[in-house]
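**Student:** sequence isn't available, so here's the structure alone:
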C-alpha cells in the first residue's frame, strides 16, 4: 500500500465511498445528504491542510485522510485529522496505515498533539484503532451524535500528545 498526496484526479474515486459512508449516517457529523461540491471542499484541503489517498499496487484508491490544524490562531499547534476507507477495502490495514501516516505528518510539521473532535462512541472499531495508536478519550459529549439506528450516542474527543 502506498500513501500519497491526493490530487484532483483522485476525487472521482473518493466521492463514491465518501458519499456512501456519509449517507449511512453512523460515523460522520456531515449532513447525510451532502452534495458533491460541498464534500469536495470539505475533504480536498489546501495548505496548511493536506489530503492523502492510500492506494494498492494497481493504483486503486482504498481510502483517504485529511490532516489540518485543528483550530486557527493560537490553537493551530494541535493537528486534527479525518479518515475514510472504502467499505469494499476494509479490514486490510488501510485505516491504521492512514492513522500512522497522519501522526508522522503531524510530528514532521511540528504539531504538539493531534485531536479528534468527533469520534462516534458506537464506532467501536475506530475507537479501538485510535486507542491502539496512542489516543486517549479526553471526554465524551453525552448524546452528542444522533445515530440512525442506535439513537443518541456519545461523541468522543480523543487526543494524543506528539
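**Tutor:** Received it, and whenever you're ready, just let me know what you need. These figures come from a predicted structure and were not determined experimentally. Residues are numbered from 1 along each chain as shown.

**Student:** from now on I want contacts and neighbour counts done on CA atoms only, so please keep to that.
**Tutor:** Noted.

**Student:** what residues are up against residue 71?
**Tutor:** Residues near residue 71 by C-alpha atoms under 8 Å, 6 or more residues apart in numbering: 78, 79.

**Student:** for residue 89, same thing?
**Tutor:** Contacts of residue 89 by C-alpha under 8 Å, 6+ apart are 62, 63.

**Student:** next, the one to line up against it:
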C-alpha cells in the first residue's frame, strides 16, 4: 500500500466511500446530506495541512486521511486527523497505515500532541486501533452522538503525546 498526497484527481475515487460513510451516519459528525463539493472543501486541505490517499497494489484509492491543526492560537501545537477507509477494504490495515502516517506527519511538523475531538464510542474498531497506537480516552461527552441504530452514544476525546 502506498500513502501519498491527495490531488484533485483523487476526489472522484474518495467521494463514493466518503458519501457512504457519512450517509450511514454511524461514525462521523458530518451532515449526511453534504454535497460532493461541500465534502471536498471540508476534506481536501491545503498546506500547511495535508490530505492523503492510501492506494492499493492495483492503484485503487482505498482510504484517505486529512491532517490539520486542532486549535488555533495558543492551542496550535496540537494536531488532529480524520480517516475514512472504503468499507470494501476495512480490516486490511488501511486505517492503521493512515493513522500511523498522520502521527509521523504531526511529529515531523512540530506538533506536541494529537487529539481526536469526536470518536464515536460505539465505533469499537476505531477506538481499539487508536488505543493500540498510543491514544487514550481523556474524556467522553455522554450522549454526544445520535447513532442511527443505537440511539445516543458517547463521543470520546482521544489524545496522545508526540
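**Tutor:** Perfect, thanks for sending it. Predicted, not measured: the structure shown is a model, and the values here were computed from it.

**Student:** what's stretch 52-70 of the first structure aligned against in the second structure?
**Tutor:** Counting by TM-score structural alignment, stretch 52-70 of the first structure pairs with residues 52-70 of the second structure.

**Student:** now do the helices in the first structure.
**Tutor:** 11-24, 36-43, 94-108, 124-132 (DSSP state H).

**Student:** deepest-packed of these, please.
**Tutor:** helix 94-108 (a mean of 19; mean count of other C-alpha atoms under 10 Å).

**Student:** ok, and what's touching that one?
**Tutor:** With C-alpha under 8 Å, 6+ apart, helix 94-108 of the first structure has contacts from 1, 3, 54, 62-65, 67, 79, 81, 83-85, 113-114, 129-130, 133, 162.

**Student:** please convert the buried members of the residues you listed into ChimeraX selection syntax.
**Tutor:** Buried members of the contacts of helix 94-108 of the first structure, defined by 16 or more other C-alpha atoms under 10 Å, are picked up in ChimeraX with:
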select :1,3,54,62,63,64,65,67,79,81,83,84,85,113,114,130,162
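
**Student:** let me have the helices of the first structure in TSV, extended by distance to residue 157 of the first structure.
**Tutor:** Listed next are the helices of the first structure as TSV, based on distance: least, C-alpha to C-alpha, whole Å:
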stretch	distance to residue 157 of the first structure
helix 11-24	20
helix 36-43	20
helix 94-108	16
helix 124-132	10
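
**Student:** show me the one of those that comes nearest residue 154 of the first structure.
**Tutor:** Closest to residue 154 of the first structure of the helices of the first structure is helix 124-132 (C-alpha to C-alpha; 11.5 Å).

**Student:** appreciated, that's everything.
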